[in-house]
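> Provided below are the primary sequence and the corresponding predicted coordinates.
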Amino acid sequence: MVEPANSYLLKLASIILSKFYLCVIIVQPTAAMASATITLLDEAQPQLKVSKISAVAPAIPTSRQRIFLSILDFWFLPFRNVQRLFFYRISAEDEYSLVVDRLRESLSSVLVYFYPLAGRIDNGESGRPAIDCNDDGVEFVEASIDMPFQLLERDGFERRPFFQTLVRVANPLLHQNYTPPVLSIQVTAFEGSGICIGTTLHHAIADGNSFWHFMKSWVECSRGLPVSKPPDHRRSIFIRENKGLASISLKAQEVSNDRFAGAKIFNFVPDDLQPEHGKPVGGSDPQNQEETAQNWVDPSDKLELVYSKFRFKKERIRDLKQRAGASSSFVAVTAQFWRCVMIARGVPPEEDVSFTVLVDLRGRVKPPLPSSYFGNCISVGVVKIKARKLVNEDISFAAGLIEEVINFCTTETYVNNMMEWLRSPDNGYPSFLSERGRYATNAVGSPRFPLYDIDYGWGKPLNVQLLSINGIGGMVLDPASDGGGSIVVSTRLPQHQMETLSELLFV
């Protein structure tokens, strides 16, 4: 006989309060019971206890050196933290202390190859940002939390406020103090055979491809395997000689394709080659740039933002690609999401809406870089269009715009001028962000990243999520945990807009 929901709620509450988390609840789950679980998680304020903080250095001392940050690393200097959570179920045989020892020892081994992660960023005597490869180590935090892991599993690992405690630094805000560790690892034990590995990485050290390269190499060391793809640390490839700054401006230029009349793409143009129809978009004062960037990370209007994730199954993606005439699943899914987010946000018809995409350059620069290049190797592209134009056209219009900006921002001329523009201390991602407009959407992540291949030896993660989602209505694209070609998109919006979005996406 199934217990009434209120009886279940009382029982579950008593388990939490008494901390007898291993008691078995022998009832069948119902909608009411699931609601009770969610309510408890919403209201829960579990206490995190940090038992130890240490520094993990490379197992073999590395030669001390300074690696200057490349021009492409400069994009991300002001944004210190990229945070991710990995949730694992561990067996009773895998005691927490043994898991921690294995993680610490294998981390020490992999840092021999990824030694910049054990260093610190500073400006040195020259004032030029660099990684001081001093083997000071990765911050390693051991913690526990009075929350049953089974509740998170039952809740599908939906984002909860206390997730912020599962990483060392609570908020990924602007940060100009580069003395802290560039990488922090926090291993948190839950009640009931579950752990979370939280990572906090300074974005100026590595982009997404480099982060996942490091994680897969760490896994190899944990499993007693050699590092199959040693990293390439030649950041000097993107370091320009200081011959004086070229005069480059960031401008919004009309798209040449008549199909997209009225759309504008951000371009980096030498001042002596500026077309008459190019509208300057740079030059906003530094205070405005900082406020805009801060607002992008943590909206100043204090909207009650909620987080949700949407799964696009393989069959749905195939249908979207056909309707959009898209060349990739990424383009098809982001086109659908961009249109629907702008509709859900109720953007006025004559307002500009923008889409920002980050594109890997490793195989696109000349000569091409190996996939093992460790650092930031990203081009950033932005396209703007009037809201009415975006939402009144079908998905093929949005997909075409996204493909247009991807192709445009990966040309040799664009990349060279972008790097020249980044050399100026007044330029960078804050100034870039400040010009995108109020209704800006960005797409990060990739369904090709190996989120669910990070198996240290006790099984694949049950859930992986990017904790540091920025902007309102931004997208994080990940592969589904069970594979099969599905894509999961995470975002954050005010509650009523999220409800509208969920109704629009799969129509």
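Now that the structure is in, tell me what you want to look at.

> only C-alpha atoms from now on, for both contacts and neighbour counts.
Fine.

> burial count for the closest residue to residue 371 other than its chain neighbours?
When the adjacent residues along the chain are set aside, residue 371 lies closest to residue 362, with 6.4 Å between them (CA to CA, 6 or more residues apart in numbering). By other CA atoms under 10 Å, 18 other residues sit near residue 362.

> now do the contacts for residue 362.
Applying CA atoms under 8 Å, 6 or more residues apart in numbering to residue 362 gives the contacts 368, 369, 370, 371, 373, 377.

> before we go on, here's another structure to hold up against the first:
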Amino acid sequence: MAGDLPEVVKKEETGGLKVKITGKTHVKPVKKLDRKECQLVTFDLPYLAFYYNQKLLLYGDNGGEVRFPEMVEKLKDGLETVLEPFHQLAGRLGKDKDGVFRVEYDNDMEGVEVAEAVADDVCIADLVAEEGTATLKELIPYNGILNLEGLQRPLMAVQLTKLKDGVAMGCAFNHAVLDGTATWHFMSSWAEICRGAQDISVAPFLERTKARNTRVKLDITLPPEPAAANGDSKEAAAAAPPLREKVFKFTEAAIDKIKTKVNSTNPPSDGSNPFSTFQSLSVHIWRHVTQARNLKPEDITVFTVFADCRKRVDPPMPESYFGNLIQAIFTGTAAGLLLMNPPEFGAGVIQKAIVSHNTAAIDQRNKEWESAPKIFQFKDAGMNCVAVGSSPRFKVYDVDFGWGKPESVRSGCNNRFDGMMYLYQGKDGGRSIDVEISLEEEAMARLEKDKEFLMEN
């Protein structure tokens, strides 16, 4: 661990939190490990031009019973232990002699960056009520940092901020190294150690070349001004319509009602399977967002989902596979067809795209990419799109480090664009789902007033 840095105050010019960074250290695996290298594969490489994936978890201090210094030390001690099996997160991006990207780890590397901060005048309730990310980004590290910058900086960073009545844990993960399933496997394992476990219950499966072993050389360098690519420059800000974020909370009863409506033709007339909760909620959002955008009937609208391929590849990979094993699935239709038909029409479009993305389709997609590699940008999701990241399958509210479950789980401001949404399990548990979505301001204003979308009628 390194020494503290001088105190720095981070404050947005307008409406930001007053957050004081009081120190910064680096955490390595508690045991020294031999140098390790792991090739990035076709499932990883397209995300080099995305930004670090950000998560924010808010925890209460149980009425002052849990003190911030003790929380920080417990988290650092647990991190030292859990980084032994998850050592890749303590490494850096590198390239081998042939120019193939890989994750490199050795004991001379700094490890995971951990910043400590204070925002004593901020309450958890204020942050839970916050709908946008402009304020929350002060609590999360690596805003506007491209994954490619993992060549020069840690692959994981944490900011622990003392609040008036709790702690904010902001995490940034290099998305070229791991996907959502791997992220929450790591988080739950870290929490497990902090609760007193001697070892984690499920070790990560680190042999990512078992899923794909084609070596792809990429000639990609950092842009001169990565901040401008994230819309932070005045020119970019002027060109891009302003976005708003909002969290819509769907109760278990609302989810059941949506699913029942979409499956009202039962069995489906075309012989397909009943629509899942995910497909039912997705078409509900897709239709109402399309309506809120006031698209013309002939305008094409695209639905995009980043699908987990662990069970779809041959041979299948374990759930504990550590890396990216996702692919973007794109499907679309005319706005008029989506809105004039009953919801099962759109659900069928989504279901067909998901079902058809089988082993052969995944292999074909990989071969096409390997023959002509394309580095995606985070907003390459399609026209008038609704794109789904994260999954309500992830047990985000079970990440308990020893002082209770989180009060709220959110995504940061990175990788946001018009139509991007994150699905999380609701805090109430069961089948409740939180939908965190970014839209242009006018469309968001119309969506907020849509009683049918909100399930208020």
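Sure thing, it's come through. In this text the structure is predicted, and so the values were computed from the model without any measurement.

> tell me which helix or strand residue 388 of structure 2 sits in.
Using DSSP states H and E, residue 388 of structure 2 maps to strand 386-389.

> how about residue 87 of structure 1?
Assigned by DSSP H and E, residue 87 of structure 1 belongs to strand 81-89.

> what comes into contact with the helix or strand just after that strand?
Once the chain leaves strand 81-89 of structure 1, the next helix or strand it forms, by DSSP H and E, is helix 96-110. Helix 96-110 of structure 1 is contacted from outside by 56-60, 140, 142, 187, 189, 217-219, 221-222, 227, 456, using CA under 8 Å, 6+ apart.

> mean distance, helix 96-110 of structure 1 to its aligned residues in structure 2?
Between helix 96-110 of structure 1 and the aligned residues of structure 2, the post-superposition mean distance stands at 0.5 Å (mean CA distance after the TM-score superposition for structure 1).

> whereabouts in structure 2 does that helix align?
Aligned using TM-score structural alignment, helix 96-110 of structure 1 spans residues 68-82 in structure 2.

> which of the residues in that stretch are buried?
Judged by neighbour count (16 or more other CA atoms under 10 Å), stretch 68-82 of structure 2 contains these buried residues: 68, 71, 72, 74, 75, 76, 77, 78, 79, 80, 81, 82.

> all helices for the stretch 251-400 of structure 1, in order.
Taking DSSP state H, counting those that start in this stretch as the test, the helices found in the stretch 251-400 of structure 1 are 286-297, 314-324, 329-344, 387-392, 395-408.

> adding mean neighbour count, write those out as a markdown table.
Formatted as a markdown table, the helices of the stretch 251-400 of structure 1 follow (neighbours: other CA atoms under 10 Å):
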| stretch | mean neighbour count |
| --- | --- |
| helix 286-297 | 18 |
| helix 314-324 | 16 |
| helix 329-344 | 24 |
| helix 387-392 | 19 |
| helix 395-408 | 21 |
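
> ok, back up a step: can you tell me which of the contacts of residue 362 of structure 1 is closest to residue 342 of structure 1?
Proximity of the contacts of residue 362 of structure 1 to residue 342 of structure 1 (CA to CA) peaks at residue 377, which lies at 29.4 Å.

> contacts only, for the closest one.
Residues near residue 377 of structure 1 by CA under 8 Å, 6+ apart: 72, 73, 207, 360, 361, 362.

> picking that back up, could I get the helices of the stretch 251-400 of structure 1 as a markdown table with distance to residue 245 of structure 1?
Shown next, in a markdown table, are the helices of the stretch 251-400 of structure 1 (distance: least, CA to CA, whole Å):
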| stretch | distance to residue 245 of structure 1 |
| --- | --- |
| helix 286-297 | 19 |
| helix 314-324 | 42 |
| helix 329-344 | 36 |
| helix 387-392 | 37 |
| helix 395-408 | 24 |
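
> how about those, which one is nearest residue 486 of structure 1?
helix 314-324 (4.9 Å).

> which strands or helices does that closest one pack on?
Judged by 3 or more CA pairs under 8 Å, 6 or more residues apart in numbering; DSSP states H and E, the packing partners of helix 314-324 of structure 1 are helix 329-344, helix 395-408.
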